[in-house]
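Okay, here's the prediction I keep looking at, along with the sequence it came from:
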Amino acid sequence: MTNLNVGEIVTKFNLTVLYANPKSPIAKRSITNIGTNRGGLELAGFKTKQVSRSHRIILLSSKESEYISSLAKIEFKSHFFNILGNHIPAIFITPNFKFKKELCACAKEINSTVPIIEVLFFTSEFAATIATYIVERLAESKRLHGTLVNIFGYGVLITGESGIGKSETTLDLLRNGHLFIGDDSIDILKVNNKVVGKVNPIIKNLIEIRGIGILDITKMYGYHVIMHESQINLIINLIKIENDAWNKVDRLGNHDNFEVFFEVKVPKIVIPVSPGRNLADLIEAAVISLKLKNEGQDATSSFEKQIIRDLTKNK
């Protein structure tokens, strides 16, 4: 699993640290569990027995502030102590939480290792943003050799042996108005039970063309053709094929073919490469075909059903 710490989130979102224990710097406060907790139940003293939930970051805002306001001041400390346990990676508070000074004072009093961080976002906006960020950072992942583009709203991962023409085909697709995510080294993640791809940051916006070298897509086509990531809806595997080997290719494309990533199936189509075939056009056609199938319009299936009906009538 990818390492994620509180310091990374503070830097990423430009947040302010109100309290941190010098013996437990934020860069060493690891976040290992997906999700966030609103702190109401914790403030009330409830402690879940599920480790995955009890070790999430805590977010305090208007509802928690309202709860504290309903208590007598002499009770503040005991309730704040409830959420300052070492198992909590960090506490994030929004402008709507009115007791940040009291909370920080309690943390100092017991020398808590839990950092307290101020957020200037609205609660719902920050909760959604931080939850998504944690999911992506802690998601299962693997790195593949291939090129990722977005065609008609579908993420297409183009794979095949080195030198078969993946990058050249990608340039053709970009000239046709499609979007570029990355070339050569693609990170595959499982996010919300979907397979998502993004480029290795080291080669962001770059593509390698044999005989020419490294090209910057943004300088050739502009930033408007760049996507940072995309769900992978289809895999196109380019293969070299000659003469009688054509007979081994599924001509109708009616066999279910999938690649499995993290127990999630992604449709896969094998396209033979040979002189005279326009791969960009073929890949566009494959995407359109998949979109039509997803909408219940399968030309191959309809053709086969029609053949069966005709054969049945002739009996």
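Thanks, I have it.

Every contact and neighbour count from this point should use C-alpha atoms.
Will do.

Would you quantify the distance from His178 to Ile269?
19 Å (CA to CA, to the nearest Å).

Looks like Val264 contacts Asn192 (just checking).
No: counting by CA atoms under 8 Å, Val264 stays clear of Asn192, with 10.7 Å between them.

show me the contacts for Tyr67.
By CA atoms under 8 Å, 6 or more residues apart in numbering, Tyr67 lies in contact with Gly40.

For it, what is the enclosing helix or strand?
Assigned by DSSP states H and E, Tyr67 falls within helix 62-69.

What of Asp184?
Going by DSSP H and E, Asp184 is part of strand 179-191.

Can you tell me what sits against that strand?
135-136, 139-151, 167, 174, 195-200, 203-208, 225-230, 261-262.

And here is the other one:
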Amino acid sequence: MAKKITVKDLLANTRLKIVTGEEYLDREIVTADISRPGLEMTGYFDYYAPERVQLMGITETSFAKRMSRDELLIIARKMMGSTTPGFVVSTGRELPPEFMQAAAEAKIPVMATELTSSQILSNMTYYLSGKLAERQSVHGVLIDIYGLGILITGDSGVGKSETALELVQRGHRLIADDRVDIYQQDEEHLIGEAPAILKNLMELRGVGIIDVLNLFGAGAVREHATVAFNLHLAKWEKDSEFDRLGNGEDKITIQGVDLPRMVLPVQTGRNLAVLIETATKNFRAKRMGFDATATFNQNLNHLIEENSHTDA
């Protein structure tokens, strides 16, 4: 489920500073949508969304100078809803005194920034979208390998955490062990992170819980990553069938996004860390247009054609 976000969180994670109402920073933000109340300044409130953070820039503050004090106070009080998290004024501008008065009456914090409206709008939307997005918990490990987020899944006891530890020792970065919280960034991308209680921690059978940040340093961990593909570790069995050429189109769907999936058989003597590194490099090469399987098929077809001409 999505996290609870307050104005205090927004203030701490975007380039905002508090102007007034510091004692009201516990007001909850329930949507990532930001309002630019231009029409509302003219008195049109039919589609006003009071539950959004309200952003006022050069246009709104300039228009306010054309209004009388009484008009401004009426408009400001209408904007200050019981669910309104806060007001933000951009581009180094100041809210009219009437707005400051109404904000104090409604116990709504006012924040300011030197950034333009477009810049702070982008910052706030990016932060709130990530924090308020619905999470799906996946049993597995998320590792940053060569800049790609690899979601490693598999049956309990197959060796996911041990393999992740070896990958960390080889210079890659742990994002989450045992449980990965995944949310949709947009129609095509998924972001994975560790639950707060498991951040930087890893459980190893026979050893216990270790703190990867403490043991291996800040370069061994990362807070979140875009999930590139799922690598599933499957116990090898005699009658099992696996994709030998790597040209399968296997996928899994998480949060409505299709994620490429590769199944890697686990067998005694196989160096899983090296295989996962190689699989990651191969995946990246394919995305760049270098497909070894396609090259093999072309060579095979060429050889067949040559043999057919020779037989003729």
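In hand now; what should we look at? Because the structure is predicted, anything quoted here is derived from the model rather than measured.

what's the TM-score here?
The TM-score (TM-score structural alignment, normalised by the length of structure 2) is 0.85; 304 aligned residues with a CA RMSD of 2.8 Å.

rewinding a little: mind listing what's buried along the next helix or strand after the helix holding Tyr67 of structure 1?
Per DSSP H and E, the first helix or strand lying C-terminal to helix 62-69 of structure 1 is helix 76-81. Buried residues in helix 76-81 of structure 1, counted by 16 or more other CA atoms under 10 Å: Phe76, His79, Phe80, Phe81.

now stretch 7-24 of structure 1
Gly7, Ile9, Val10, Leu15, Tyr19, Ala20.

what number of residues lie near the nearest residue to the first one once chain neighbours are set aside?
Sequence neighbours aside, Ala27 is the residue nearest to Gly7 of structure 1 in space, at 4.5 Å (criterion: CA to CA, 6 or more residues apart in numbering). For Ala27 of structure 1, the count of nearby residues is 13 (other CA atoms under 10 Å).

again with Thr278 of structure 2
12.

Please pull up the equivalent of it in structure 1.
Under the alignment by TM-score structural alignment, Thr278 of structure 2 pairs with Ala285 in structure 1.

any idea how far its match lies from Phe258 of structure 1?
18 Å.

just to revisit the earlier point, need the contact partners of the helix or strand just after the strand holding Asp184 of structure 1.
Of the helices and strands lying after strand 179-191 of structure 1 in sequence (DSSP H and E), the nearest is strand 194-199. Residues from elsewhere that reach strand 194-199 of structure 1 (CA under 8 Å, 6+ apart): 148, 181-183, 185-190, 228-233, 261, 264, 266.

With stretch 23-32 of structure 2 instead?
Contacts for stretch 23-32 of structure 2 (CA under 8 Å, 6+ apart): 4-8, 51-53, 85-86, 107-109, 124-125, 128-129, 132.

ditto for stretch 123-137 of structure 2
1-5, 10, 13-14, 30-34, 179-185, 254-255.

go on, stretch 64-78 of structure 2?
Counting by CA under 8 Å, 6+ apart, Glu40, Met41, Gly43, Pro96, Glu98, Phe99, Ala102, Ala103 sit against stretch 64-78 of structure 2.

Would you write a ChimeraX line that selects the buried entries of those residues?
Here is the ChimeraX command that selects the buried residues among these (16+ other CA under 10 Å):
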select :40,41,96,98,99,102,103
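
Nearest to Leu303 of structure 2, out of the contacts of stretch 64-78 of structure 2: which one, please.
Closest approach between the contacts of stretch 64-78 of structure 2 and Leu303 of structure 2, by CA to CA: Glu40, at 72.4 Å.

how about that closest one, what's its partner in structure 1?
Per TM-score structural alignment, Glu40 of structure 2 is aligned with Glu42.

Perfect, that will be all.
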